[in-house]
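Fold the following for me, if possible:
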Amino acid sequence: MSTDYQQAREALGGRLRELRLSAPGGPLTGTQLAVQFGWNKSKVSRLENGRQTPTPNDLHCWAAATGQAEAYDELLARLRGFESHIRSWRRQLASGHKAVQDAHLTAHTDASLFRGWESSMIFGILQTPDYARSIFTRYAELQRSPRDTEEAVRSRMRRQEALYDSTKRFHLILWEAALHALVCPPATLAAQLDRLAGTIGLDTVELGIIPLSASLKIPPSTAFWLYDDRQVIVENWHAELWIDDTASVETYLRTWRTLRESAVYGADAHNVINRARRSITGSR
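From the prediction side, this is the model:
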């Protein structure tokens, strides 16, 4: 968890403690507050010490219990402030994957230059419906989130309309390992690779692939997207990080450029895709 994020969470916890101790009817103990809402008594301590992120409902309860309902808007603004940078999957996927896809659709609408790096699966914007369906199903199982697979697939397919927008450019780099990852049935992966090969001729897409045999200056690691070189979206197992401070964006841009030095393009990229395609056919 980032230091800035943790500091913001601790600051919010300090404000909660301040409200508890300054209640108009007299200071409340943590136990008294917990009993009112049927919380585990340790929850109050975790919230006040920045060891747990409150929900909006937690904040509403807290403001009401301390007799300071007017503080709710302030508390919610603080929460939204740091959550806008670290968006946990637990919260984002509370109603399924479609909402997350719609958020990315909005981000795509507002940007014109995209740089992406992916090491483990095909970029969402290049996925076939069947491949996307497999990905959403696997992640719903992992995150134990509601199944809205078909709605999420439709939203992801709408994002792909941007590939045919002449005002946008996509500079994408894949590690070859992503072409072999059987996160879906072999036939689905084969069709996905055919689709991937077809994107190489698009004038809006520059697709590079880093062969497994390539010499690397840095290890291939976490996937990320750069939007107009001003914002980065990074995916981890627990959350998405939406980063917009200049120093961090510059770090990811340098990372992308360093990875690009090992990528192949055009006919050479086709050859890597065809090699992966043949390996699927031979494995059946």
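
alpha carbons only for contacts and neighbour counts from here, please
Noted.

Would you map the strands across the protein?
Per DSSP state E, the chain carries strands over the ranges 86-88, 113-118, 169-175, 205-210, 224-227, 231-235, 239-243.

would CSV of those strands with mean neighbour count and distance to residue 5 be doable?
Below are those laid out as CSV (neighbours: other CA atoms under 10 Å; distance: least, CA to CA, whole Å):
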stretch, mean neighbour count, distance to residue 5
strand 86-88, 18, 8
strand 113-118, 21, 24
strand 169-175, 22, 29
strand 205-210, 22, 33
strand 224-227, 22, 19
strand 231-235, 20, 15
strand 239-243, 19, 11
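
what's the closest of those to residue 136?
strand 231-235 (14.6 Å; CA to CA).

helices or strands up against the closest one?
For strand 231-235, the packing partners by 3 or more CA pairs under 8 Å, 6 or more residues apart in numbering; DSSP states H and E come out as strand 224-227, strand 239-243, helix 246-260.

quick one, it and helix 246-260 angle?
Between strand 231-235 and helix 246-260, the angle comes out at 70 degrees (axes from the mean of the first three to the mean of the last three CA atoms, to 10 degrees).

next up, for comparison:
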Amino acid sequence: MSTDFQTARVALGARLRELRSEAGLNGKGVADVLGWQRSKVSRLETGKQTPTASDLTKWAQAVGRPGVATELRGRLVGLESQYRSWRRQLAGGHRARQELAVTETMATQLIRGVEVSRIPGLFQTADYARHAFEANAEFRRIPRDVEAAVRARMRRQEALYKAGKLFRFVVWEAALYVLTCPREVMAAQLDRLTGLIGMDTVEIRVLPLGAQLKRAPGHGFWIYDRRRVIVETINTEMWLDDEENVGLYERAWDLTAEAAVQGPQARRLIGRARASLELD
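Sure thing, here's the model as predicted:
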């Protein structure tokens, strides 16, 4: 979990504890008023659990300060605007998040990205994307709106053909070998990737496994113009809008791209991965 996110959650918990103490209640007392388990009160106050907006409204009422609910909910919105749990974003399936990605992409002129274990969504074939959504739905135990999600992802790719846009991506060579789909699907995906090299709106670089690096690519990330960075973890998607973080990820992108190859060299690495599939 992000240190910044946890720090903000602990600060919110401290504020809840402060309000409870000012009301002359102990943990058991506020739990009794709310009808909650004492353990929930403890988790909220120590920053080990993220409260819901309803939790915060009820807390404000329980400590006799209903007017402070607006402040508490504002803190929560600020926390969640940067750190968005996948549990909430994907509660109804993948489609809504994919529609958001379409909007974000259309509003952006330059997208730079690094992917270390998969093909970037903007370059995926429908079959590759379908297997990715199927696997994620099973892992997260969420509704399977796979076909709607695939259609949205394919619609997002229309941006690749719009003049004035630029998509600059670094794909770690290992990602070309990660099989999350049948071999024939991966073969078609690698063919698609090769076919995109040379487009005037697309720059694909491959980071060789043996490249000399100034900084190892710890995880994937996408930079939207110079206004936002989106980073995925297993449980959270971070939307970082502050200048310091954007600048930090820009430096990380530059160092990774510097060690990567493009053009004919990138084609050769993709071709080698394609040949390793050994299809009949």
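
picking that back up, which of the helices and strands packed on strand 231-235 of structure 1 sits closest to residue 31 of structure 1?
strand 239-243 (31.2 Å).

Provide the aligned range in structure 2 for the closest one.
Mapping strand 239-243 of structure 1 onto structure 2 (TM-score structural alignment) gives residues 236-240.

once aligned to structure 1, how far is the matching stretch on average?
When structure 1 is overlaid, stretch 236-240 of structure 2 sits 1.4 Å from its aligned residues on average, using mean CA distance after the TM-score superposition for structure 1.

so how far is that stretch off the chain centroid?
6 Å (CA atoms, centre = their mean, to the nearest Å).

Please apply the same query to stretch 158-166 of structure 2.
Distance, centroid of stretch 158-166 of structure 2 to centroid of chain: 22 Å (CA atoms, centre = their mean).

what do we get in structure 1 for residue 253 of structure 2?
Looks like residue 253 of structure 2 aligns to residue 256 there (TM-score structural alignment).

Is that match in contact with residue 117, as I believe?
Yes - contact criterion CA atoms under 8 Å: residue 256 of structure 1 and residue 117 qualify, at 6.9 Å.

Report the central residue of structure 2.
residue 232 (2.8 Å; CA atoms, centre = their mean).

which residues does the match of residue 253 of structure 2 contact?
Neighbour list for residue 256 of structure 1: 115-117 [criterion: CA atoms under 8 Å, 6 or more residues apart in numbering].

Swap in 10 Å and give it another go.
Counting by CA atoms under 10 Å, 6 or more residues apart in numbering, residue 256 of structure 1 touches 115-117, 171-173, 224-226, 250.

hmm, back to that, nearest spatial neighbour of the residue nearest to the centre of structure 2, skipping sequence neighbours?
Spatially, and ignoring its direct neighbours in sequence, residue 232 of structure 2 is nearest to residue 238 (6.3 Å; CA to CA, 6 or more residues apart in numbering).

which part of structure 1 lines up with stretch 118-125 of structure 2?
Under TM-score structural alignment, the match for stretch 118-125 of structure 2 is residues 121-128.

Show me where the stretch 51-200 of structure 2 has its helices.
53-62, 69-82, 86-89, 95-106, 126-140, 146-156, 183-196 (DSSP state H, counting those that start in this stretch).

Put together JSON lines for those, with distance to residue 174 of structure 2 and mean neighbour count on each row.
Below are the helices of the stretch 51-200 of structure 2 laid out as JSON lines (distance: least, CA to CA, whole Å; neighbours: other CA atoms under 10 Å):
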{"stretch": "helix 53-62", "distance to residue 174 of structure 2": "42", "mean neighbour count": "18"}
{"stretch": "helix 69-82", "distance to residue 174 of structure 2": "29", "mean neighbour count": "16"}
{"stretch": "helix 86-89", "distance to residue 174 of structure 2": "25", "mean neighbour count": "14"}
{"stretch": "helix 95-106", "distance to residue 174 of structure 2": "25", "mean neighbour count": "17"}
{"stretch": "helix 126-140", "distance to residue 174 of structure 2": "16", "mean neighbour count": "17"}
{"stretch": "helix 146-156", "distance to residue 174 of structure 2": "23", "mean neighbour count": "19"}
{"stretch": "helix 183-196", "distance to residue 174 of structure 2": "13", "mean neighbour count": "18"}
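
circling back to that earlier point, tell me which of the strands of structure 1 sits nearest to residue 263 of structure 1.
Closest of those to residue 263 of structure 1 is strand 205-210, at 4.2 Å (criterion: CA to CA).
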